[in-house]
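[1] quick one: sequence plus predicted model below, questions after.
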Amino acid sequence: MNNNVEDHPLPPDDFNNKRLPTSEYSQPWYRLNPVGYDSAIYFDRSGKGRFDSFNANYGILYAGQNERGAFIETFGRTLGVRTVSGAALQQRNLFKIASGRPLVIVDIWGVNLTKLGVDARISSGSYQVSRAWAKAIYEHPQQVDGICYHSRHDDTEICCGLFERTATIFQEENLGNLIEQNPKLLAEILKHYYWLTHKLKFCSRCFNTLSPLIRT
């Protein structure tokens, strides 16, 4: 495929003949899910996500490798804003998602950028390019479970996009919202990112943990 010099390359025509560099992941993944849904195992076909299918013929489950990644991907999308309201926090429950077997993943970061023929723009540049590469990896004969990439909002965090063919292998646990059930974790995350929170309605047991981080 022909591209302008300044453009990121698209997958080559012989991509299916190349061996994908894969890793196995056995640890759980994390999502901050809207409280109106009982399950966080959701394979997005909306066409809004970075690695979504062009024509919605498969879904992608997006998650963070840890709780910080899930937080910053959910609340860190507006640049320059380093506060989060209590109402917003209470509208999300933290879920831990585990798989019944190791996941075979293509890492789109580190040395694999060169192996695949991509660069760091794959996780921060054009969605059209990202989706073209995700489609090529999804359709590759190796039939991998998904991709891992650096969060655009914190490039020290790893996120995943898991393909819908993995849907039957997951178990999940609802850990509750960050304010009431996980105040210590929330305090650690806010301190890590130098964030504050505001408009909190406290339960008594989490006041001492979070009160230093309240903006009045």
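    Alright, I've got the coordinates.
[2] alpha carbons only for contacts and neighbour counts from here, please
    OK.
[3] and the contacts of the longest helix along the chain?
    In the chain, taking DSSP state H as the definition, the longest helix is helix 127-139. Outside helix 127-139, the residues that touch it by CA atoms under 8 Å, 6 or more residues apart in numbering are 8-11, 15-16, 50-54, 122-123, 143-144, 146-147, 163.
[4] quick one: the helix or strand following that helix to chain centroid distance?
    Going down the chain from helix 127-139, the next helix or strand is strand 146-150, by DSSP states H and E. The chain centre lies 8 Å from the centre of strand 146-150; the measure is CA atoms, centre = their mean, to the nearest Å.
[5] list the contacts of the helix or strand just after strand 146-150.
    Sequence-wise, the next helix or strand downstream of strand 146-150 (DSSP H and E) is strand 158-163. Outside of strand 158-163, the residues within contact range by CA under 8 Å, 6+ apart are 43, 51, 58-65, 69, 138, 145-151.
[6] what do you get for stretch 112-120?
    By CA under 8 Å, 6+ apart, stretch 112-120 touches 8-9, 20-21, 108-109.
[7] below is structure B, check it against A:
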Amino acid sequence: MYSLDDYSSVNLKTKRIMAGTVLFRVYSEEYHQTLGVDAAWYFGKTKDNRFDDPKQEYGVLYCGTSKEPTILETLDHSRFIAKIIDKTQKITFVTDKDLVMRNMAAIVLLDNLRLVDFTGTGYAINDVSFDISNCPRSEAQKYSRKIYENPHGYDGIIYHPRTCPKFESIVLFENRIKKPDLIWDGNLNEDMREECIDILFDHGIGYIPNND
């Protein structure tokens, strides 16, 4: 079993994503207004997300090979709990505002990716015996930092997201691959509201059309 420090030096098991693969990315509409189409390739350093750099020195970008994990992982942080019928029955939902505030981009890779693989059965691949998708965020960030420092030069991490573990989410490290081509960009509310609502409903999340 590897120690945490081992992750900065050992040859880790990887999953390859080939050039030409389309990835999906959800990001803030605020970034879109500031950076335009470059917002789709923005690497954050906030420490607010699971695999962010704890030292805030390198940026990370979160994306997926399908739309579902990118939408669910992003909107999960904005969920509200509303009481309905009685004090014991609850429903989880998002609002118009949650969709208006976010855009989705489809990007196509120009490079092959080598991603440290945390998608193994029981999360044991690469000698992690715990669920890295559900452990404390500060713990996952330590692993991100060590993997980034590894001299084998991995491009990022692939893992099962907490909100929809049958899918795969990807973390990309800043300055490791060429900027991909942008093939589509749109607002979740204006351009793909119905599709978003269907995805949310399929995963037990409700939607209300206003903030009242």
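    Arrived safely. Everything numeric here is computed off the predicted structure, so don't read it as measured data.
[8] now the longest helix of the first structure: which residue numbers in the second structure?
    The alignment of helix 127-139 of the first structure onto the second structure (TM-score structural alignment) spans residues 137-149.
[9] centre of the chain versus the matching stretch, how much separation?
    Per CA atoms, centre = their mean, the displacement of stretch 137-149 of the second structure from the mean C-alpha position of its chain is 15 Å.
[10] and that stretch, which residues are buried?
    137-138, 140-148 (16 or more other CA atoms under 10 Å).
[11] which of these sits closest to Lys90 of the second structure?
    Nearest to Lys90 of the second structure among those is Arg137, at 26.3 Å by CA to CA.
[12] what about Ala87 of the first structure, is that helix, strand or coil?
    With DSSP: H, G, I helix; E, B strand; the rest coil as the basis, Ala87 of the first structure sits in helix.
[13] so it sits against Ile179, correct?
    No - here Ala87 of the first structure does not reach Ile179: they are 9.9 Å apart, not a contact under CA atoms under 8 Å.
[14] hang on, the earlier thing: so which of the contacts of helix 127-139 of the first structure are in strands?
    146-147, 163 (DSSP state E).
[15] now the residues you listed as CSV including neighbour count and distance to Lys199 of the first structure?
    Shown next, in CSV, are those (neighbours: other CA atoms under 10 Å; distance: CA to CA, whole Å):
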residue, neighbour count, distance to Lys199 of the first structure
Gly146, 24, 38
Ile147, 25, 37
Phe163, 22, 38
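[16] for those, which one is nearest Thr209 of the first structure?
    Distances from Thr209 of the first structure to those, taken by CA to CA, are shortest for Ile147, at 36.0 Å.
[17] please tell me how far that closest one sits from Glu180 of the first structure.
    Going from Ile147 of the first structure to Glu180 of the first structure by CA to CA, to the nearest Å gives 33 Å.
[18] now Leu113 of the first structure
    40 Å.
[19] quick one: map Arg102 of the second structure onto the first structure.
    Using TM-score structural alignment, Arg102 of the second structure lines up with Arg92 in the first structure.
[20] that match reaches Tyr37, doesn't it?
    No - between Arg92 of the first structure and Tyr37 there is no contact under CA under 8 Å: 9.6 Å.
[21] now the helices for the second structure?
    With DSSP H as the criterion, the second structure has helices spanning 29-35, 67-76, 96-100, 137-149, 193-202.
[22] most packed of those?
    For the helices of the second structure, the largest average neighbour count (mean count of other CA atoms under 10 Å) is found in helix 67-76, namely a mean of 21.
[23] and the angle from it to strand 169-173?
    80 degrees (axes from the mean of the first three to the mean of the last three CA atoms, to 10 degrees).
[24] where in the first structure does helix 67-76 of the second structure fall?
    Per TM-score structural alignment, the counterpart of helix 67-76 of the second structure in the first structure is residues 67-76.
[25] got the contact list for that stretch?
    Counting by CA under 8 Å, 6+ apart, 30-32, 63-64, 82, 84, 151, 153-154, 157-159, 189 sit against stretch 67-76 of the first structure.
[26] of these, just the buried ones, ChimeraX syntax please.
    Buried subset of those, written as a ChimeraX selection, criterion 16+ other CA under 10 Å:
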select :30,31,32,63,64,84,151,153,157,158,159,189
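[27] mind putting the contacts of stretch 67-76 of the first structure in a markdown table, distance to Leu175 of the first structure included?
    Listed next are the contacts of stretch 67-76 of the first structure as a markdown table, based on distance: CA to CA, whole Å:
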| residue | distance to Leu175 of the first structure |
| --- | --- |
| Tyr30 | 10 |
| Arg31 | 10 |
| Leu32 | 10 |
| Ala63 | 15 |
| Gly64 | 15 |
| Arg82 | 24 |
| Val84 | 19 |
| Ser151 | 22 |
| His153 | 24 |
| Asp154 | 23 |
| Glu157 | 21 |
| Ile158 | 21 |
| Cys159 | 19 |
| Ile189 | 16 |
